[in-house]
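Colleague: Next comes the sequence, and after it the predicted model I'd like to discuss.
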Amino acid sequence: MTGTLEILAAGPMLTVQDRGRTGFLRFGVSASGPMDGEAFAAANALVGNAPGAAALEFALTGGRFRASRDVLVAVTGGAMRAEAGGRPLAPWSSARLRAGEELTVGALRGAVWGYLAVSGGIETPPVMGSRATHLRSAIGGHEGRALRPGDVLPLGPEPGALPRRLTRPLRPRHGPIRVVLGPQDDAFAPEILARFLGASYAVSAQRDRMALLLEGPALPAARGHDITSDGTLMGSVQVPLSGRPIVLMADRQTTGGFPKIATVITPDLGRLAQIPTGAMLRFHALSVEAAEAEARAAARQSAEALADLAPTGA
């Protein structure tokens, strides 16, 4: 049975996201997808959806929602107050929402990006093989834009799962953000690389789905800050003329003309995205081989956590 999800109130940057749009970087179209891939995957697993099903991502505050059929709902990303039909909904767990009842998702605490998954998934029309919203290009999701009150989203067939909860952590919660130096680390003098790895940086308020600007010691490049534009990744740490590092995120531009001093490793991307504005962070460099080993270990930890969901009885 299909159905719909109606947006009654929308928090900031509420968008439809799936795992992302692949195969179009050479055409200047970035992947989009979730800012915190682990939290996104957990939300889908908790309601019985396939890993790539589309869900809703929001910044700081969720909003209010109403489904036209009975569904399971789950909210992940951080701690928050949520209610499904007036009944408390714990974060990182799923619960039943009856047809016509309202789901309310309040403000996140200690995190920035939240995820709301509904059983059956959001089935807006795919664009270039994905339902992910890319706001700057106005493609994907619902009319290529952030959602607002009155929007009605189609739901896919009900998978018939039972309410469940997360029983073990998806990833480490603390520690430095791990990076692989480069690909243009040779543009920086050794003492500047040491400064980058030894200093603390604050997450500034200048952040969105495209990039995250850090405040801290400047990182001047010995040969200047203009390079021939080349490809970027989610996690590329660019350093423009200001010397202030910018970490590129899900909706980044696909090429850039500033030297990239380092690249955040995949397991730490979600944790970085979730660091609150004003909080401090440090970087730690790994070899490529060590980074690959950490990625494999993180993937195993996440898979084991999602395979060990416990019933809630809700």
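Modeller: Nice, I can see it.
Colleague: Every contact and neighbour count from this point should use C-alpha atoms.
Modeller: Noted.
Colleague: residue contacts, Val152?
Modeller: Contacts here follow C-alpha atoms under 8 Å, 6 or more residues apart in numbering; on that basis Val152 touches Thr4, Leu5, Glu6, Ile7.
Colleague: Roughly how far does it sit from Gln17?
Modeller: Remark: distance between Val152 and Gln17 (C-alpha to C-alpha, to the nearest Å) = 15 Å.
Colleague: Leu46 too?
Modeller: 17 Å.
Colleague: And for Lys260?
Modeller: Plainly put, Lys260 is 27 Å away from Gln17 if you go by C-alpha to C-alpha.
Colleague: on that earlier part again, relative to Val73, which of the contacts of Val152 is nearest.
Modeller: Using C-alpha to C-alpha, Leu5 comes nearest to Val73 of the contacts of Val152, at 11.0 Å.
Colleague: Identify the residue spatially nearest to that closest one, adjacent ones excluded.
Modeller: Nearest residue to Leu5 in three dimensions, chain neighbours excluded: Ala67, at 4.4 Å (C-alpha to C-alpha, 6 or more residues apart in numbering).
Colleague: thought that neighbour was touching Leu8?
Modeller: No. When contacts are counted by C-alpha atoms under 8 Å, Ala67 is not listed as touching Leu8 (10.4 Å).
Colleague: wait, is Ile103 part of a strand?
Modeller: Slight slip there: residue 103 is Leu, not Ile. Yes. The assignment for Leu103 (DSSP: H, G, I helix; E, B strand; the rest coil) places it in a strand.
Colleague: and it, how many residues sit next to it?
Modeller: Other residues near Leu103 number 25, with proximity taken as other C-alpha atoms under 10 Å.
Colleague: nearest spatial neighbour of it, skipping sequence neighbours?
Modeller: Ala84 (4.4 Å).
Colleague: What distance do you get for the one you found to Glu6?
Modeller: Separation of Ala84 from Glu6 (C-alpha to C-alpha): 14 Å.
Colleague: Name the residue in those two with the higher neighbour count.
Modeller: Neighbour totals were compared for Ala84 and Glu6, and Ala84 leads with 24 against 19 (other C-alpha under 10 Å).
Colleague: how close does that one sit to Gly62?
Modeller: Here Ala84 is placed at a distance of 13 Å from Gly62 (C-alpha to C-alpha).
Colleague: okay, and the common contacts of those two?
Modeller: Residues touching both Ala84 and Gly62 (C-alpha under 8 Å, 6+ apart): Thr104.
Colleague: just to revisit the earlier point, please dump the contacts of Val152 into JSON lines; it should also carry distance to Ala42 for every row.
Modeller: JSON lines is the format used below for these (distance: C-alpha to C-alpha, whole Å):
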{"residue": "Thr4", "distance to Ala42": "22"}
{"residue": "Leu5", "distance to Ala42": "20"}
{"residue": "Glu6", "distance to Ala42": "22"}
{"residue": "Ile7", "distance to Ala42": "22"}
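Colleague: another one to put next to it:
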Amino acid sequence: MEDLDRLRTDCELAAKFWGRTFSALGAVTYREKGVAALGDLWVLLLRQHQSEFYEQGLRKLGIDDGEPPAIKAAKYHYFTNMIGGLTMDYIEESPKKVWIRYTAPMWTYPGTTMLAIPGSLRRRIFTAWHPRNGKLMRCPRLGWVSTKFIMEGEPYDEGYFQEYDRELLPGEEYRFEVVHRTPEFNSAKAPQLDAKIWPEARMLKARRNWSREYVRTTIDCLFQLFGEQITYFIFRQAMRGLAIQYTQELKQDTQVAGADSDAIAKFIVTLLRACNQQFELDRGGAKTRIKLYSFLPFPGHASEELRSAMFEFPVMAARLLNGRVSVIRQAKPEYETWEIDDAGKWLW
């Protein structure tokens, strides 16, 4: 397999894993804390992510600083979400009015999960980022108007950036409008990233990093909202549930056959490699050992509790695939060892 082929496979797998992790964190928060708490989480994480990445993102994406604010804002969302793997529409009605659509299926809540989330949450989510673009670009005339929402039975989330002829008062930067007929998307007229600046390899790595960073930011926001113990609980539940729901699908993606201890070890290391983790593999003797040196999306000094919570995924994945195989973790400050072993008897 050529390097670019391997990168495509790895980044697609990692983006799915991190994306499902992000979705699981939100779903468990909703289950345990309710819709208001999930709304608080979304607002905090989007504003934190925006403050950290928006201005540098405009530069990295090659968006011309001289373009009208509505076009700049819409291009940012179009480009970043396309890089992240979402499907988008972009329509310039005028230099001061630009539409974008987030088309189905939803990346945030895959499958039927979307049907369980109240429409009011989606409306609140859109208060967190899009209306603040004007402030960050120092254009107080720029606002955002939401027109459609998937969670209210529409085929996409839709709205437009509007540059008004006057500075907006506080609260005027965001409003809702019922619009039954909206402009048609023409892909031939959509903006394109510069292929020289954004070759395929960079796009692939950016997609992996984009989904991974949302997990990191979400955990950080959970700490701020609920403290350590509740965050660890939510993270553990998310990783266990993720393994229960998606191990078979992810294993199929890795093209690993079988369910013995060797196959389970191969599945785990394939996922670790795809997620760009740093590790060593030792197949000596009857047991397979993985020495893990990195703990992405967290820094190397991640707490024992975070690392332990993340470990819930391989433990549950092994149990799901083969009730005779155990994965045991031994932690040290600078690395940890995962030992995969067939006990020769049913463990559960």
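Modeller: Received the coordinates, thanks. As the structure is a computational prediction, the values presented were derived from the model and not from experiment.
Colleague: Work out the TM-score between the chains.
Modeller: Their TM-score after superposition, calculated using TM-score structural alignment, normalised by the length of the first structure, is reported as 0.25; 140 aligned residues with a C-alpha RMSD of 7.0 Å.
Colleague: count of neighbours near Arg195 of the first structure?
Modeller: Neighbours of Arg195 of the first structure (other C-alpha under 10 Å): 14.
Colleague: tell me which strands and helices the host helix or strand of Ala14 of the second structure is in contact with?
Modeller: For Ala14 of the second structure, the host element (DSSP states H and E) is helix 3-33. Judged by 3 or more C-alpha pairs under 8 Å, 6 or more residues apart in numbering; DSSP states H and E, the packing partners of helix 3-33 of the second structure are helix 35-60, helix 200-226, helix 228-254, helix 261-274.
Colleague: quick one: that helix to helix 200-226, angle?
Modeller: Between helix 3-33 of the second structure and helix 200-226, the angle comes out at 20 degrees (axes from the mean of the first three to the mean of the last three C-alpha atoms, to 10 degrees).
Colleague: could you give the angle of helix 3-33 of the second structure to helix 228-254?
Modeller: Relative orientation of helix 3-33 of the second structure and helix 228-254, computed by the same axes, to 10 degrees: 140 degrees.
Colleague: Can you give me the buried ones in helix 3-33 of the second structure?
Modeller: Across helix 3-33 of the second structure, burial judged by 16 or more other C-alpha atoms under 10 Å covers 7-8, 10-30.
Colleague: hang on, isn't Arg240 of the second structure packed against Phe313?
Modeller: Yes. Counting by C-alpha under 8 Å, Arg240 of the second structure does reach Phe313; the two are 5.4 Å apart.
Colleague: re the thing from before, tell me if I'm right that the residue nearest to Leu103 of the first structure and Ser94 touch.
Modeller: No. Between Ala84 of the first structure and Ser94 there is no contact, the gap being 9.7 Å when judged by C-alpha under 8 Å.
Colleague: List the residues that contact the nearest residue to Thr337 of the second structure once chain neighbours are set aside.
Modeller: Take Thr337 of the second structure and drop its neighbours on the chain: the residue closest to it by C-alpha to C-alpha, 6+ apart is Lys291, 4.5 Å away. Counting by C-alpha under 8 Å, 6+ apart, Lys291 of the second structure touches Phe279, Glu280, Leu281, Tyr335, Glu336, Thr337, Trp338.
Colleague: which pair in these spans the largest distance?
Modeller: That would be Leu281 and Tyr335, which, of these, are the farthest apart (C-alpha to C-alpha) at 13.1 Å.
Colleague: what's the neighbour count on His80 of the second structure?
Modeller: Just so we're on the same page, residue 80 of the second structure is Thr rather than His. Other residues within reach of Thr80 of the second structure, judged by other C-alpha under 10 Å, total 17.
Colleague: and it, what element?
Modeller: Assigned by DSSP H and E, Thr80 of the second structure belongs to helix 69-83.
Colleague: So what angle separates the directions of that helix and helix 200-226?
Modeller: Helix 69-83 of the second structure and helix 200-226 are oriented at 100 degrees to each other (the same axes, to 10 degrees).
Colleague: tell me what helix 69-83 of the second structure is packed against?
Modeller: helix 35-60, strand 88-94, strand 97-103, strand 156-163, helix 200-226.
Colleague: hmm, try it at 7 Å
Modeller: strand 88-94, strand 97-103, strand 156-163, helix 200-226 (3 or more C-alpha pairs under 7 Å, 6 or more residues apart in numbering; DSSP states H and E).
Colleague: Okay, buried residues for the last one please.
Modeller: Put plainly, it is helix 200-226 of the second structure. The neighbour-count check on helix 200-226 of the second structure (16+ other C-alpha under 10 Å) flags 203-222 as buried.
Colleague: Thought Leu271 was touching Phe279 of the second structure, still the case?
Modeller: No. Look at Phe279 of the second structure against Leu271 with C-alpha atoms under 7 Å: they stay out of range, at 11.5 Å.
Colleague: So those two - more neighbours on which side?
Modeller: For Phe279 of the second structure versus Leu271, neighbours defined as other C-alpha under 10 Å are more numerous around Leu271 (20 against 17).
Colleague: Distance check, that one against Asn209 of the second structure.
Modeller: Leu271 of the second structure is 15 Å from Asn209 of the second structure, where distance means C-alpha to C-alpha.
Colleague: So Trp338 of the second structure, which state does it fall into?
Modeller: Following three-state DSSP, we place Trp338 of the second structure in the strand state.
Colleague: nope, Ala194 of the first structure is what I was after
Modeller: The three-state assignment at Ala194 of the first structure reads helix, by three-state DSSP.
Colleague: What is the neighbour count of it?
Modeller: Ala194 of the first structure has 11 neighbours, counted by other C-alpha under 10 Å.
Colleague: now do the one 3 residues further on
Modeller: Using other C-alpha under 10 Å as the criterion, Leu197 of the first structure is surrounded by 17 other residues.
Colleague: That one and Phe283 of the first structure, how far apart?
Modeller: Distance from Leu197 of the first structure to Phe283 of the first structure, by C-alpha to C-alpha: 5 Å.
Colleague: Could you do Ala117 of the first structure as well?
Modeller: As judged by C-alpha to C-alpha, Ala117 of the first structure and Phe283 of the first structure stand 32 Å apart.
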